[in-house]
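what follows is a predicted structure for the sequence shown.
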Amino acid sequence: MSRQFATAILSNGVRLASTPALGSAQTLSLAVRAGSVHETVANRGASHLLSMFGFQSTENRSPVNIIRESELQGVALRRFRDRDLLIWSADFLPSQLDYAAGLLADVAHNTRFEDYEVRDLTVAAGKQTAECLANPSAFAMDLLHNMAFRSGYGNSLFADQAALSAQPLTAVKDFFKQRMTSDNVSLIGYGIDIVDLEFALTNTFKALPTGAEDATAKAAAKYFGGESYIPNLHIEENVMAIAFEGVPLNDARASASIVLEKLLSTNSPVKYGASGIAPYTGKLVATEPASSLIPFSLSYAATGLNGVLLKAPSAAIGGLATDVVTHLKSLTGTVDAAKLTAAKNAAKMELLTTAESRTGATHHAAQHLLLGSATTLASIDAVSAADIQKLVTGMLKSKPTVAFVGDISAAPQINLN
């Protein structure tokens, strides 16, 4: 991890972590292994809907009461979700720790799941999904996961309203009950002394039940690969996501995966002057201003994806994709020492700056406590050229995954030979 966290464990096994804040405001977060990877065909969309049930009716509070009391106390409520985790957070003044702890405990123990709420939240979730998937890049990345893993990590982050409407409320309740166990939960404080945090939470979270060993993510991590081409002639540029099987968060190669992302990056630290275009894409991107290349390294609890997201007009998309694959192949043989150093420094800088934010620090801590993430500044520093070569060689042995949205007549084929 990039920041030093103090940790503790409650008597029932709930894990705690806390880190100093840069200011006086504090944050308490409830993180749960309840992301979309844990959904099945029987409860598809439950994770999305469950995230929205946070801060709704509980046995002790109505939604109106939560909103009014939080406003009165100056408390800001947030939610976050990805394929592994759901996180509910409260930002508050130092004097409001007991209120925040009680509220999050109410979410964990006493959420009511009222019928009228599920109807309203289903509509709201459907609107969220429509808005997100209207973005071609978001749609391509979601489709990419589906093609790569089919189910599990291939489950969509975005539940459509029709699927949610077809699910009985009991499916969401059962999902909540299965996931809200002491071994799946961690509580993370930002700007809260670990002793104060443990004191505030010992009684409020002691009733969480224990659960069976969580093997859901591992069972859902099988990589398949594949291709999907979706015609859309109404967007200005084609979107193409290309990925290969990556590594999980607790894998020793996870740091090399992050450094590889920076080796593929075209971003420049210079605001004016330098083009910031990597040599292998310079000609295409420079001559096509609408083109862009966004590399990604996505590591989860039990698997990962490494790849690039390309955006380009029809005349440029094929050449850009070919150059990316050519450059990846070259990294199996030679890794420039200066570029490797720059990539490692960029990876460390991103880790540090992300962890300086409340959201970033909380997510890092949750990944460490619940998912086994072991990436640190030291592990990034230790990445060698041989590590990159080995990682890329393994990636290119996997079947590529491609998601293309746009003018499919311009869609290139990925040739690894």
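Yes, it's here. In this text the structure is predicted, and so the values were computed from the model without any measurement.

hey, let's count contacts and neighbours off CA atoms from now on
Noted.

list the residues that contact the residue nearest the centre of the chain.
In the chain, the C-alpha nearest the mean C-alpha coordinate belongs to Asp82, at 4.3 Å (C-alpha atoms, centre = their mean). Neighbour list for Asp82: 35-36, 157 [criterion: C-alpha atoms under 8 Å, 6 or more residues apart in numbering].

reformat those residues as JSON lines; add neighbour count, secondary structure and distance to Ser265.
Listed next are the contacts of Asp82 as JSON lines, based on neighbours: other C-alpha atoms under 10 Å; DSSP: H, G, I helix; E, B strand; the rest coil; distance: C-alpha to C-alpha, whole Å:
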{"residue": "Gly35", "neighbour count": "26", "secondary structure": "coil", "distance to Ser265": "28"}
{"residue": "Ser36", "neighbour count": "28", "secondary structure": "helix", "distance to Ser265": "28"}
{"residue": "Leu157", "neighbour count": "21", "secondary structure": "coil", "distance to Ser265": "25"}
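
nearest to Ile192, of those residues?
When the contacts of Asp82 are compared for distance to Ile192 (C-alpha to C-alpha), Gly35 comes out closest, at 26.3 Å.

isn't that closest one right next to Arg83, touching?
Yes. The criterion here is C-alpha atoms under 8 Å, and Gly35 meets it with Arg83 at 4.5 Å.

run through who's touching stretch 66-75.
Residues contacting stretch 66-75 (C-alpha under 8 Å, 6+ apart): 55-56, 76, 90-93, 96.

put this next to the first one:
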Amino acid sequence: MASTLTKTPLLRSISSRGYAQLAPIGGISNYELKSTTLPNKLVLVSAENESPLARVSVIFRAGSRFESVDNLGAAHVVRTAAGLSTRNASQFAIIRNLQQVGASLTATSDRETIAYTLEGTRQAVEKVLPFLSEVATEQVFKPWEIAELADRLKLDLAVRPLQLRAVDLLHKAAFRTGLGNSQFIPKFQIGKISSETLQHFVSSTFTSGRAAVIGLGIDNSKLTQFAQGLNLDSSAGISSVNPYKGGEVRSDKGGEFAFVALAGEGAALTNTKEALATAVLQNVLSAGPQVKWSSNDNGVVPRAIGNTDGYSVRGINASYSDTGLVGVLLAAPAKSAGKIVEGAVKALKSGNISDADVNRAKNLLKTNLLLELESGSSAVQSYGTQAVLTGAVRSPADVVSAVDSVTTADVRNALQKAARKLTIASVGNLSEVPYADQL
């Protein structure tokens, strides 16, 4: 989920003199990460990647899992409200100043975090850093501006693909509350979340001990000065403990296709060994075709399903601070959905994983991690999530080295853990989709 205040298209034609070899737009990949914790417990991560672009992100543990029955959807509204008037700047001033220097400010959120990321040239980012501070920490939520967000919230709900809805329901069935809260505001809550409710949610979650500041391509001293100047309370805030429960949710929408998410308990980010094994397991189950326009998938789930036309499968893995989910997402024609779901469940419960499957999956995972390293935006997001949820940061290059230590036994153990109690969520035409007790 993302809300972009202003985004300038990247010019594809760039003219420069050939006197020196310039760093690539994403900078170098073997940079050193500097991580410190300020006295107020705010985590600060910086790196000089020699990129002409700078990126600064302020991230909080303030996702939808921290909502209660009374404020369901608050995280969605807070994200959507990014860029509205703040204590010291109007909405017009924020957008105008960002556009004036050619920078962009984006708000993203998931079930555990909300992040505000500023991107632009180094000079541009330095000029508009105060506006990042305003948007991230000085919200006022004026009632008339919040009321105008209703149409945007309705649009977000209307354009949700059924695949995303299936994963949303998967969390609901697996955790019920907390992590089971949707990333989207319920329809019945639109227009009912007041400014006071939003202020209370922010004051309970936007605290220094629940925050991290990440900077790439910006001087460490300037980033430290920026982080120290953030107006953040030092209270502990609210907590959310959500053990995995498992279950089933069905949402019959009709149509020609069925979308089914199957998963079991995964691993927490704080358990590095299990988290890596689960990430490898995701690619073992199904990583999708690796050749453009191809339909071949060497994952264990497609092999178990066999020769059935017209379906798609992808491995899913969601690791949170204390637990996770791992499994597959299926999209199939309604008439053949039963056979496909049964084949996927059989693969998850069989535990039939070979050394070749694990080696292939490890190579796929390492490739994805290194590609993430080449993208400054993805790297900032990854570092921010690690910093705010675990208090420590490891570069993708370090994680790649750790992936090699994952054994076939580790992956089999992760699969056995997931298969003990499967969660099933399905959306679409469910006429042929079996119930959980039939599998």
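Great, that's in hand. Keep in mind it's a predicted model, so treat the numbers as computed, not measured.

so what does the residue nearest to the centre of structure 1 match up with in structure 2?
Per TM-score structural alignment, the equivalent position to Asp82 of structure 1 in structure 2 is Asp110.

ok, that match to Phe60 of structure 2 distance?
Noted for Asp110 of structure 2: a distance of 11 Å to Phe60 of structure 2, by C-alpha to C-alpha, to the nearest Å.

now swap in Gly264 of structure 2 and tell me
Distance from Gly264 of structure 2 to Phe60 of structure 2, by C-alpha to C-alpha: 27 Å.

Ala115 of structure 2 too?
Taken as C-alpha to C-alpha, the span from Ala115 of structure 2 to Phe60 of structure 2 is 6 Å.

and these two? which has more neighbours close in?
Phe60 (29 against 26; other C-alpha atoms under 10 Å).

neighbours around the closest residue to the more buried one other than its chain neighbours, how many?
Ranked by C-alpha to C-alpha, 6 or more residues apart in numbering and with sequence neighbours excluded, the top spatial neighbour of Phe60 of structure 2 is Ala211, at 4.4 Å. Residues lying near Ala211 of structure 2 (other C-alpha under 10 Å) number 27.

quick one, what contacts the alignment partner in structure 1 of Ala211 of structure 2?
Matched to structure 1 by TM-score structural alignment, Ala211 of structure 2 sits across from Val185. Contacts for Val185 of structure 1 (C-alpha under 8 Å, 6+ apart) come out as 14-15, 30-33, 370.

need those in JSON lines (columns: distance to Asn146 of structure 1 and secondary structure).
Shown next, in JSON lines, are the contacts of Val185 of structure 1 (distance: C-alpha to C-alpha, whole Å; DSSP: H, G, I helix; E, B strand; the rest coil):
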{"residue": "Val14", "distance to Asn146 of structure 1": "32", "secondary structure": "coil"}
{"residue": "Arg15", "distance to Asn146 of structure 1": "32", "secondary structure": "strand"}
{"residue": "Leu30", "distance to Asn146 of structure 1": "28", "secondary structure": "strand"}
{"residue": "Ala31", "distance to Asn146 of structure 1": "25", "secondary structure": "strand"}
{"residue": "Val32", "distance to Asn146 of structure 1": "23", "secondary structure": "strand"}
{"residue": "Arg33", "distance to Asn146 of structure 1": "20", "secondary structure": "coil"}
{"residue": "Leu370", "distance to Asn146 of structure 1": "24", "secondary structure": "helix"}
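
shared with structure 2, which of these?
Contacts conserved in structure 2 for the contacts of Val185 of structure 1, using both residues aligned by TM-score structural alignment, their matches' C-alpha atoms under 8 Å: 14-15, 30-33, 370.

who wins for neighbours among the residues you listed?
Arg33 (29 neighbours).

okay, that residue and Thr19 of structure 1: tell me how far apart.
Counting by C-alpha to C-alpha, the gap from Arg33 of structure 1 to Thr19 of structure 1 is 21 Å.

longest helix in structure 2, by number of residues?
Using DSSP state H, we find that the single longest helix of structure 2 is helix 355-374.

what helices or strands is it leaning on?
In terms of contacts (3 or more C-alpha pairs under 8 Å, 6 or more residues apart in numbering; DSSP states H and E), helix 355-374 of structure 2 is packed against helix 272-285, helix 376-390, helix 396-403, helix 408-419.

okay, and Leu309 of structure 1 sits in which element?
Assigned by DSSP states H and E, Leu309 of structure 1 falls within strand 304-312.

what's next to that strand, contact-wise?
Under C-alpha under 8 Å, 6+ apart, the answer for strand 304-312 of structure 1 is 137, 237-249, 257, 261, 288, 290-299, 317, 320-321, 395.

cool, and stretch 153-166 of structure 2?
For stretch 153-166 of structure 2, the surrounding residues in contact (C-alpha under 8 Å, 6+ apart) are 77, 80, 184-185, 187, 190, 259-261, 329, 331, 425-428.

how about Ser314 of structure 1, what's its partner in structure 2?
In structure 2, Ser314 of structure 1 lands on Ala334 (TM-score structural alignment).

equivalent analysis for Thr353 of structure 1, please.
Under TM-score structural alignment, Thr353 of structure 1 pairs with Leu371 in structure 2.
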